[in-house]
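*Asks:* Pasting a predicted model and its sequence here:
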Amino acid sequence: MRVSGRPLPTLPQYRKDSVTRRLCASVHLDDDFALYVDRALTGDRLDALGLSLGINFVALARHARVATRRRAALDRRLACLAVLVPVAVLAGVWALVNGHGSLGWVAIFGPLGAYVIAWTLVHHKESVGRDTAREVFHSAEKPERTAPPVEAAAEDWLNELKRANVLPYTDASAQTKPFVGSGEKIKELVWQPIDVSTPADDPAGGKLPLLPFDAVDLHTYVARHLETISGLPDLRAQNRLYVIGSNACYLPELVPDSTRRPRARIPKQLVQAGLQSPGAGMRTHLCLERIGEGGRMIVSMYLRAILQPPSLTWEVAAYAIPPLDGRFHRVDRLPVAPRERWWDLVRYATSHTGPQLRAALGRLTAHRRWRRDQDRWLTRQRKAITRQYVRHDYGARGSLREDLGAWDEAGYTERTDAQDFLFRLQQGVLVATERFLRDHHVDTSSYDKALQVISTQTYNIGNVSGPSIFGNNGTIAMGGQQGPGPHGGPGPQGGPGPAGAGPPTS
């Protein structure tokens, strides 16, 4: 089809990295969220980390490290002041009791001076955090370039996650879905079988010879042509091997060191093998991921061609992740006018200095205790793996992007976009399958009959409904309720570690 090149002005667009920028800004405004991200992305761990799904983990890890160091420096100074206050009071009382009246003023002005210093420190820290948040959110510079690097090993691992072709999932997830971190389930089913054993008619008479193919060929064809067929630019399509967490140790390419976290990439031949001949709890799926405007909505479809002559079936699963929770929009509401900004910072410092001064020593102690408990837990787990040969569950529990989404933030535009993505993905898969079969001289009459069964029922996303793209009986209801929030569960495999713990709130 020829599209007219009508000259029209360009409307403002969402930045493709707006979710990354919003999260990088949020770590400078929310100390607890910054600590959670720092532990999750760069902390020592044994389990896999969920997919990035449109988030630049390297940029987020860098800004989280800057924010946690700023908070730690403030806590150390406040803790020193908190210790000096009772010392000053006791010194002043001692001076008054012993007749040193001039020193008695220490009991009055010592705590007052400490409070003024603490107020100044809290004010400065919040001011720097707000300025940095606005800079990273609005700057033309890429967010990863506005913060210093973290450890090289951590950044290499996070960069590897961008192109992950393997993902271990927890044993518990095997009871529900292996696609951990993909969001709210829309549908999971197997499409109607298609006969691929009958050759197509030859226009010159007789039958065309069937051209041999396997599931790898079909997956490769769909992955290469789906973006063009579906009309979805920037569609991410790749094969990924999903492995049950406790079976990951049987793949040395995935877990080269049983006492370290698993890799995010393995040789592509192993990924193809998981499609041609699935292993024990190891199957390869064609993962189609479409990220909406500015990363607000993410729709994922997972396909697996089950080719067992004389028939072909598609295993299909679809999921969606809503926009970020509203608390990550605080950077949009920061006062910027000089007078309003000055007054808001004064109010913040006045209301937070006392609580932060009293809690500083406790926060430092809690952080040290957490690190000690985490190190002990990891040491016990590693000893159990190496000395007792315990089979460890290396699976990921979810994804950071899924944990931070909220369906209350999904508006009409996001829901209709998700509906459009799903229609286009399914239609593209069906068209690509038909073209592939025709190219291999397969009679598609069975495909035509299966298509009538696939496209019969209805579904809805939020309150936007339409004809079914997934077949099977029943409707699909999704959205309209609060999605998985940022207040997560226990640490990895029962431990206090960073992987499973949700970010605490201030």
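*Replies:* Right, received. Where do you want to start?
*Asks:* rest of the way, CA atoms for contacts and neighbours
*Replies:* Noted.
*Asks:* Excluding chain neighbours, give the residue nearest to residue 424 in space.
*Replies:* Distance criterion CA to CA, 6 or more residues apart in numbering; nearest residue to residue 424, sequence neighbours excluded, is residue 230 at 5.1 Å.
*Asks:* Residue 170 too?
*Replies:* Nearest to residue 170 is residue 395, by CA to CA, 6+ apart, at 4.0 Å.
*Asks:* residues in contact with that neighbour?
*Replies:* Neighbouring residues of residue 395 by CA atoms under 8 Å, 6 or more residues apart in numbering: 47, 48, 167, 168, 169, 170, 171, 243, 244, 245, 246.
*Asks:* can you tell me which of the residues you listed are in helices?
*Replies:* Among the contacts of residue 395, no member falls in helices (criterion: DSSP state H).
*Asks:* sorry, back to before: right, and the residue nearest to residue 424 touches residue 425 too?
*Replies:* Yes. Counting by CA atoms under 8 Å, residue 230 does reach residue 425; the two are 6.0 Å apart.
*Asks:* quick one: the residue nearest to residue 424 and residue 220, what's the gap?
*Replies:* 16 Å (CA to CA, to the nearest Å).
*Asks:* more crowded one of the two?
*Replies:* More crowded of residue 230 and residue 220, by other CA atoms under 10 Å: residue 230, with 20 against 15.
*Asks:* The more buried one: what's it in contact with?
*Replies:* Contacts for residue 230 (CA under 8 Å, 6+ apart) come out as 424, 425, 427, 428.
*Asks:* Take the residues you listed and lay them out in JSON lines including distance to residue 11, secondary structure and neighbour count.
*Replies:* Formatted as JSON lines, the contacts of residue 230 follow (distance: CA to CA, whole Å; DSSP: H, G, I helix; E, B strand; the rest coil; neighbours: other CA atoms under 10 Å):
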{"residue": "424", "distance to residue 11": "25", "secondary structure": "helix", "neighbour count": "19"}
{"residue": "425", "distance to residue 11": "27", "secondary structure": "helix", "neighbour count": "27"}
{"residue": "427", "distance to residue 11": "29", "secondary structure": "helix", "neighbour count": "16"}
{"residue": "428", "distance to residue 11": "29", "secondary structure": "helix", "neighbour count": "21"}
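*Asks:* Got another one to weigh against that:
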Amino acid sequence: MAGRVLPSLPQYRKDGVTRRLCASVHLDEAFAREVDHRLTGDRLTALGLTLGINFVALARHARAALLRRETLDRQLAWLFAALILSLLVAVWGLVEGRGSVALVGVYGPLGILGASWWLVRRAEVQARDAAQEVFRNPDKAEKLAAPVEPEAESWLQEHSLKRANVLPYADAAALTNPFVGSGSKIKEVVWQPIDVSKPAEAPNGGKLTILPFDAVDLHTYIAKEMEGIAGLQGLRAKNRLYVLGSNAYMLPELLPDRTARPRPQIPRQFVQAGLQSPGAGMRTHLCLERVGEGGRIIVSMYLRAILSGPSLTWEVASYAIPPLHGRFYRVDRLPVAGAERWRSLFRHATSRTWPELRGAVGRIRDRSRSRRTAEKALTKLRRDITEQHWIVDYGAHDSLREWIGDWSEAGYAERIDSQDFLFRLQQGVLIATERFLKDHHVDTSSFDKAQQIINTQTYNISGDITGNSNFGNHGQINVNGQQGHGGPGQGGAQQPQP
């Protein structure tokens, strides 16, 4: 019935993944440090695609978490020094027979331990409160933490999916696919060729004159029309130039400074050129990305129209990224009130005070040493690039969103939605192609025959995905290019590493 009025069911937040990750950096130091290094660290390699994550918000919260952690370590380092001094005073008082001094030296460590316990507990309270605030607050996540360096913020803003139109990919990825960070491969195929050289029949007899077009025109049409044709609200469609990492220096617009990071944006003429006449390890693809409910799963389809002579073929590659790993759901289970919260904080502070106090100096030293080592290596690499004319790989190896995904978290709804997205994308591309050809007065009889073959191709996202396997027709898993039935032990779960 048209115009039916029904109640609204609760919906996942569109920025749910960003909020969950921003909360997690406050609760997981290793993750916060990795995020800070990836997003704001000095580097030469490209940053993977955002894929549903607000990098600015995540970078801000990661930095806030690390500043809190480093402040705690500095405080504990001073207290540890005071503890050692108190023990030395106690020993001296006993040796010299000065009981009052020895007594002070005995009670001093108890006070220091008490102060350390309080600091550890306070830091955990602040971390949990910050995690709860960003996870549940209706305000934008990026407003709930202080900005990082202006240069880093600007760079991260440019990496928005709405802006980034170029991505250098690591040389190692050239052996598999350039779409680094897009998740598990579902399908790679070149569709049946379509003859686009024959003009369509005119309504009153005779032949129409074919209107000239090129691959850029076709890509532009698909990008504009796909959301409505496929019925996928929120579909992201963008032409993006993929560049082999070691060839990035050949394109000054991408890499104006060989000792700095590649730019995420270049003039669109170069993106179009990568479609019309691909360069050295440089090809343009139409990237269709659909984020599922709450960002739990992401399906991507990469298209490239190949117009050669009288025929048109579509290069098609499909990928999926699973939901977040279980480690990012800790914020859901934090006790927030009453005796339960008090006991949880008491247990945390009591069990962590001595390890935190004893290791504070070592952690500060290790961080400083690691920072100096990284800076020294990067300085040497930059010198070699400048003086020795080294050619280096500037390409991204993965994306943050892919790195933290886990197929064991994908349920029935995510698998079904993913298949629906892929079918809709495939059908949408076919419908849009047919409309485009008809608009340009091309006879579509060859297209009709090709479509019958293309429509037999299926997408299967199996419930027992265990790794980066390739999924082909009828539930078969393509491992190293050979078709075979999937089973236990084919691939390991992709777990995030600290």
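*Replies:* Thanks, I have it. For clarity, every value in this text was computed on a predicted model and none was experimentally measured.
*Asks:* Give me the TM-score for these two chains.
*Replies:* Here the TM-score for the pair of chains, by TM-score structural alignment, normalised by the length of the second structure, is 0.94; 485 aligned residues with a CA RMSD of 2.0 Å.
*Asks:* check contacts around the alignment partner in the second structure of residue 46 of the first structure.
*Replies:* In the second structure, residue 46 of the first structure lines up with residue 44, judged by TM-score structural alignment. With contacts defined as CA under 8 Å, 6+ apart, residue 44 of the second structure is in contact with 259, 260, 261, 262, 394.
*Asks:* how about the third one, what's its partner in the first structure?
*Replies:* If I follow you right, that is residue 261 of the second structure. Looks like residue 261 of the second structure aligns to residue 261 there (TM-score structural alignment).
*Asks:* what's the helix or strand for its match?
*Replies:* Here residue 261 of the first structure is covered by no helix or strand, with elements defined by DSSP states H and E.
*Asks:* Report how many residues lie close to it.
*Replies:* 19.
*Asks:* dump the residue contacts of it.
*Replies:* Residue 261 of the first structure sits next to 45, 46, 47, 48, 255, 394 when contact means CA under 8 Å, 6+ apart.
*Asks:* In a markdown table, list the contacts of residue 230 of the first structure along with distance to residue 133 of the first structure.
*Replies:* Below are the contacts of residue 230 of the first structure laid out as a markdown table (distance: CA to CA, whole Å):
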| residue | distance to residue 133 of the first structure |
| --- | --- |
| 424 | 37 |
| 425 | 37 |
| 427 | 42 |
| 428 | 41 |
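*Asks:* From the contacts of residue 395 of the first structure, which land in strands?
*Replies:* Among the contacts of residue 395 of the first structure, DSSP state E puts 167, 168, 169, 243, 244 in strands.
*Asks:* Of those, which is the nearest to residue 288 of the first structure?
*Replies:* Closest approach between those and residue 288 of the first structure, by CA to CA: residue 167, at 14.8 Å.
*Asks:* Am I right that the closest one is in contact with residue 264?
*Replies:* Yes. Between residue 167 of the first structure and residue 264 there is a contact under CA under 8 Å: 6.7 Å.
*Asks:* between these two, who's got more neighbours?
*Replies:* Neighbours per residue, other CA under 10 Å: of residue 167 of the first structure and residue 264, the larger number sits with residue 167, 30 against 24.
*Asks:* Leaving out sequence neighbours, find the closest residue to that one.
*Replies:* The nearest residue in space to residue 167 of the first structure (CA to CA, 6+ apart) is residue 242, at 5.1 Å.
*Asks:* From residue 356 of the first structure, how far off is the one you found?
*Replies:* 45 Å.
*Asks:* and what of residue 263 of the first structure?
*Replies:* For residue 263 of the first structure, the distance to residue 356 of the first structure equals 40 Å [CA to CA].
*Asks:* State the helix or strand in which residue 79 of the second structure lies.
*Replies:* Counting by DSSP H and E, residue 79 of the second structure is part of helix 55-96.
*Asks:* ok, average deviation of that helix from the first structure?
*Replies:* Overlaying the first structure shows helix 55-96 of the second structure at a mean distance of 0.9 Å from the equivalent residues (mean CA distance after the TM-score superposition for the first structure).
*Asks:* what residues does stretch 138-154 of the second structure touch?
*Replies:* With CA under 8 Å, 6+ apart, stretch 138-154 of the second structure has contacts from 18-19, 22, 39-40, 56-61, 63-64, 134.
*Asks:* Just the helices from the first structure, written as ranges.
*Replies:* Counting by DSSP H, the first structure has helices at residues 18-27, 31-42, 57-97, 101-104, 106-138, 152-161, 215-230, 268-276, 338-386, 400-403, 412-439, 445-454.
*Asks:* Tabulate those helices (TSV), appending distance to residue 3 of the first structure.
*Replies:* Output for the helices of the first structure, formatted as TSV (distance: least, CA to CA, whole Å):
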stretch	distance to residue 3 of the first structure
helix 18-27	30
helix 31-42	45
helix 57-97	38
helix 101-104	86
helix 106-138	34
helix 152-161	37
helix 215-230	15
helix 268-276	38
helix 338-386	49
helix 400-403	36
helix 412-439	19
helix 445-454	29
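*Asks:* Which among those helices is found nearest to residue 297 of the first structure?
*Replies:* Proximity to residue 297 of the first structure (CA to CA) singles out helix 412-439 among these, at 6.2 Å.
*Asks:* Return the mean post-superposition distance for that closest one against the second structure.
*Replies:* Compared with the second structure after fitting, helix 412-439 of the first structure deviates on average by 0.6 Å (mean CA distance after the TM-score superposition for the first structure).
*Asks:* Pull out the buried positions in that helix.
*Replies:* Using 16 or more other CA atoms under 10 Å as the test for burial, helix 412-439 of the first structure gives 414-419, 421-438.
*Asks:* Next: stretch 152-166 of the second structure.
*Replies:* Under the neighbour-count criterion of 16+ other CA under 10 Å, stretch 152-166 of the second structure has 152, 153, 155, 156, 157, 158, 159, 160, 161, 164, 165, 166 buried.
*Asks:* could you redo those residues as CSV and give each row distance to residue 208 of the second structure?
*Replies:* Compiled in CSV, those are given as follows (distance: CA to CA, whole Å):
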residue, distance to residue 208 of the second structure
152, 55
153, 54
155, 50
156, 50
157, 48
158, 45
159, 45
160, 43
161, 40
164, 40
165, 37
166, 38
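*Asks:* Quick check: of these, which lies closest to residue 102 of the second structure?
*Replies:* residue 152 (53.2 Å).
*Asks:* In the first structure, what residue corresponds to that closest one?
*Replies:* Residue 152 of the second structure maps onto residue 154 in the first structure, by TM-score structural alignment.
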